[in-house]
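1. okay, predicted coordinates and the sequence, questions at the end:
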Amino acid sequence: MGSILRPLSGRCCCATSIVKTHGPCASTGRLSRPWVFDIDQENATVYETSSGLNLLRQLDLKSRGFELEGNASLDNGWGFIASYSYNDVEITKLTSETVGNTLNSSPYHMFSLWADYEVQSGALEGLGVGAGVRYVGSSFGDNVHTPVLNNQARTFVDASVRYDLGAVNPSFEGVRLQLNATNLLNEVEQLYTTGFCYFDEGRKVVASMRYRF
């Protein structure tokens, strides 16, 4: 018979600030200064499979890092969003061989950049396109940091195209057609996390029609 898991508890020390920016061509802009955090968790729950059994174990963690995000919408139809995060998740209580190690499947670095453009006038007015990249840094595949199980860094490309029918005919005001694609280049890598293997989600394309009234 197993025992009842102890409740999760934690402590968080965080700080952030936001700076609004204005320029000759910027209609709106925001730069979020680093959101700095220091989080302690007690009795977090993870799966442990090293013994050949799929067991739940509890451990203590310390997560320290920061996040930075900025966006801008320009008068000429361009818009940009960028973000970066650094996260160091350290095991502070589990086993003697894992204390002080980084938690498995927890990359230190993640980054994303998105650019968007919408045609402002002419025959293509109402057409919008966007593209961006997402970067996920390398991570350890298990809590003892077995080299052969390490997960490699990965980069994904996303894109979208949309058309506002109201720009063509006022009677279609509020109707938008949109096509979104994630992992456009179909980059699929195997991920390992303490006894489990996964694959990145492959290319995904979703078409939609929206009516706003």
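-> Great, that's in hand.
2. drop to CA atoms for contacts and neighbour counts, all remaining ones
-> Will do.
3. my guess is Gly141 meets Gln152, correct?
-> No: applying Cα atoms under 8 Å as the test, Gly141 and Gln152 come out as separate, 9.7 Å apart.
4. of the two, which one has the most company?
-> Neighbours per residue, other Cα atoms under 10 Å: of Gly141 and Gln152, the larger number sits with Gly141, 25 against 15.
5. for that one, give me its contacts.
-> Contact partners of Gly141, counting by Cα atoms under 8 Å, 6 or more residues apart in numbering, are Asn104, Ser105, Leu149, Asn150, Asn151, Leu191, Tyr192, Thr193, Thr194.
6. does the third one touch Tyr192 like I think?
-> Yes: applying Cα under 8 Å as the test, Leu149 and Tyr192 come out as touching, 6.4 Å apart.
7. mutual contacts of those two, please.
-> Shared between the contact lists of Leu149 and Tyr192 (criterion: Cα under 8 Å, 6+ apart) are residues Gly141, Asp142.
8. now do the helix or strand that contains Leu61: which elements does it pack against?
-> Leu61 belongs to strand 55-74 when assigned by DSSP states H and E. Helices and strands touching strand 55-74, by 3 or more Cα pairs under 8 Å, 6 or more residues apart in numbering; DSSP states H and E, are strand 26-48, strand 78-93.
9. what about versus this one:
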Amino acid sequence: MTTNQEGIYGEDQMTWGHLHVQGGVRHDWSTIDTRDQTDSGGSFNQSDQATTWRGGILYAFPIGLSPYFHYAESFQPANNLSFNGTPFKPTRGRQFEVGLKYQPHGFNGFFTAALYDLKQSNVLVTDPVHIDFYTQTGGIRSRGIELEAHVDLTRNLNIIAAYTYQDVAYTRGSGDLTGERPIAVPKQTFSVWGHYDLRNGPLRGLGFGAGVRYNGNTLVDNTLEYVTPSYVLVDAQAQYSLDAVAPRMKGMLFQVTAQNLLNQRYYPGCAGADTGCYIGANRNVIGKVTYSW
């Protein structure tokens, strides 16, 4: 199989006082050449091209509030054949987003809130009649809200928190799936991370952090009968900067990161009710040494 995608794009960013405007256009050419060596009819050639647009506008008020609007389009070729041996059309998407950014003057923090509406057409789903193949539905619609906060509570302590609620469903033209939630898509996700640096005393240069990630339940397959349970994972990190005790070693950093610290068993996704679900990664601890100059 050979896949080739080329594109050209242009973008301009303009500012007039507190008003910021961005606009861009992109054109893509895609070719897919697949050869089935078993002569079972799986070989095909496909060529597609598309022009997509993006643009946004933001106004930065002096008090730190910045409302904005953004629009974007997408183009993704599909390297698959239907049961009848027909290549699929590329998946197309378009997204509208409106939001508010806030950077207060009284303390070091940054907050964002966004509402979005995303629609995709020509989406691939498992063929309900021929399980090992795909079919192309009418589309998927995703609407939701995203909230994010970055706050320095003290000179030493930083907190990052994010929350997403999304209402995702198949649109009209998707047959029996119309109005249903796609597989492997949670309705809610949440994460919070805190990091503390010791800047004084004998442990100066030491820093450590901890965080929690929540992922809501997801559908196992398009039968809509089974769901994976939601899960919560705990992560942690510790680091030490050598320049705190040896100025000549400035830029040298030791770091240890642990993901899924409590070794929680969870299921991030499934291949289907008949074939089973994937078990998430066990506790993962990584140590590294970096030097920057």
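-> Received the coordinates, thanks. Bear in mind that the values here come from a model prediction, so they are computed numbers and not experimental data.
10. mapped onto the second structure, which of the contacts of Gly141 of the first structure hold?
-> Retained in the second structure by both residues aligned by TM-score structural alignment, their matches' Cα atoms under 8 Å are the following of these: Asn104, Ser105, Leu149, Asn150, Asn151, Leu191, Tyr192, Thr193, Thr194.
11. just the ones in strands from those, please.
-> Taking DSSP state E, the ones among those that sit in strands are Leu191, Tyr192, Thr193.
12. residue contacts, the alignment partner in the first structure of Val192 of the second structure?
-> Aligned counterpart of Val192 of the second structure in the first structure: Leu113 (TM-score structural alignment). For Leu113 of the first structure, the contact set (Cα under 8 Å, 6+ apart) comprises Phe80, Ile81, Ala82, Ser83, Gly132, Val133, Arg134.
13. the second structure: matching residues for stretch 171-188 of the first structure?
-> Correspondence between stretch 171-188 of the first structure and the second structure is established over residues 248-265, with TM-score structural alignment as the criterion.
14. what residues sit buried inside that stretch?
-> In terms of neighbour count (16 or more other Cα atoms under 10 Å), stretch 248-265 of the second structure has its buried residues at Met252, Leu253, Gln255, Thr257, Ala258, Gln259, Asn260, Leu261.
15. endpoints of that stretch, how far apart?
-> This stretch, stretch 248-265 of the second structure, spans 44 Å end to end (Cα to Cα, to the nearest Å).
16. residues contacting that stretch, please?
-> Surrounding stretch 248-265 of the second structure, the residues in contact under the criterion Cα under 8 Å, 6+ apart are 233-244, 279-293.
17. any idea how far that stretch is from the chain center?
-> 23 Å (Cα atoms, centre = their mean, to the nearest Å).
18. would you map the strands across the stretch 1-150 of the second structure?
-> If DSSP state E, counting those that start in this stretch is used as the criterion, the strands of the stretch 1-150 of the second structure fall at 2-16, 19-34, 44-59, 65-76, 91-102, 109-121, 124-126, 134-136, 139-152.
19. in TSV: the ones you listed, plus mean neighbour count and distance to Ser174 of the second structure.
-> Putting the strands of the stretch 1-150 of the second structure into TSV (neighbours: other Cα atoms under 10 Å; distance: least, Cα to Cα, whole Å) gives the following:
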stretch	mean neighbour count	distance to Ser174 of the second structure
strand 2-16	11	28
strand 19-34	16	26
strand 44-59	17	23
strand 65-76	18	19
strand 91-102	18	14
strand 109-121	18	10
strand 124-126	18	10
strand 134-136	19	8
strand 139-152	18	7
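20. make TSV out of these and add distance to Ala169 of the second structure.
-> Rendered in TSV, the data for the strands of the stretch 1-150 of the second structure read as follows (distance: least, Cα to Cα, whole Å):
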stretch	distance to Ala169 of the second structure
strand 2-16	29
strand 19-34	28
strand 44-59	24
strand 65-76	19
strand 91-102	14
strand 109-121	10
strand 124-126	13
strand 134-136	15
strand 139-152	5
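21. ok, now which ones touch the residue most central in space within the first structure?
-> In the first structure, the residue lying closest to the centroid (Cα atoms, centre = their mean) is Met110, at 7.1 Å. Residues near Met110 of the first structure by Cα under 8 Å, 6+ apart: Tyr84, Ser85, Tyr86, Arg134, Tyr135, Val136, Gly137.
22. for Glu187 of the first structure, helix, strand, or coil?
-> Remark: Glu187 of the first structure carries the secondary structure label coil [criterion: DSSP: H, G, I helix; E, B strand; the rest coil].
23. let me see the contact set for Leu65 of the second structure.
-> Each residue near Leu65 of the second structure by Cα under 8 Å, 6+ apart is listed here: Leu100, Lys101, Tyr102, Gln103.
24. what's the answer for Gln188 of the second structure, then?
-> Residues near Gln188 of the second structure by Cα under 8 Å, 6+ apart: Tyr163, Thr164, Tyr165, Gln166, Asn215, Gly216.
25. rewinding a little: average distance between the strand or helix carrying the residue nearest to the centre of the first structure and the second structure?
-> Counting by DSSP H and E, the element that carries Met110 of the first structure is strand 109-118. Here the mean offset of strand 109-118 of the first structure against the second structure after fitting is 0.3 Å, by mean Cα distance after the TM-score superposition for the first structure.
26. just want the angle from that strand to strand 55-74.
-> Strand 109-118 of the first structure and strand 55-74 meet at an angle of 40 degrees, taking axes from the mean of the first three to the mean of the last three Cα atoms, to 10 degrees as the criterion.
27. in terms of secondary structure, what does the helix or strand that strand 109-118 of the first structure is followed by contact?
-> Secondary structure here is assigned by DSSP H and E; on that basis, the next helix or strand after strand 109-118 of the first structure toward the C-terminus is strand 127-136. For strand 127-136 of the first structure, the helices and strands in contact under the criterion 3+ Cα pairs under 8 Å, 6+ apart are strand 109-118, strand 154-164.
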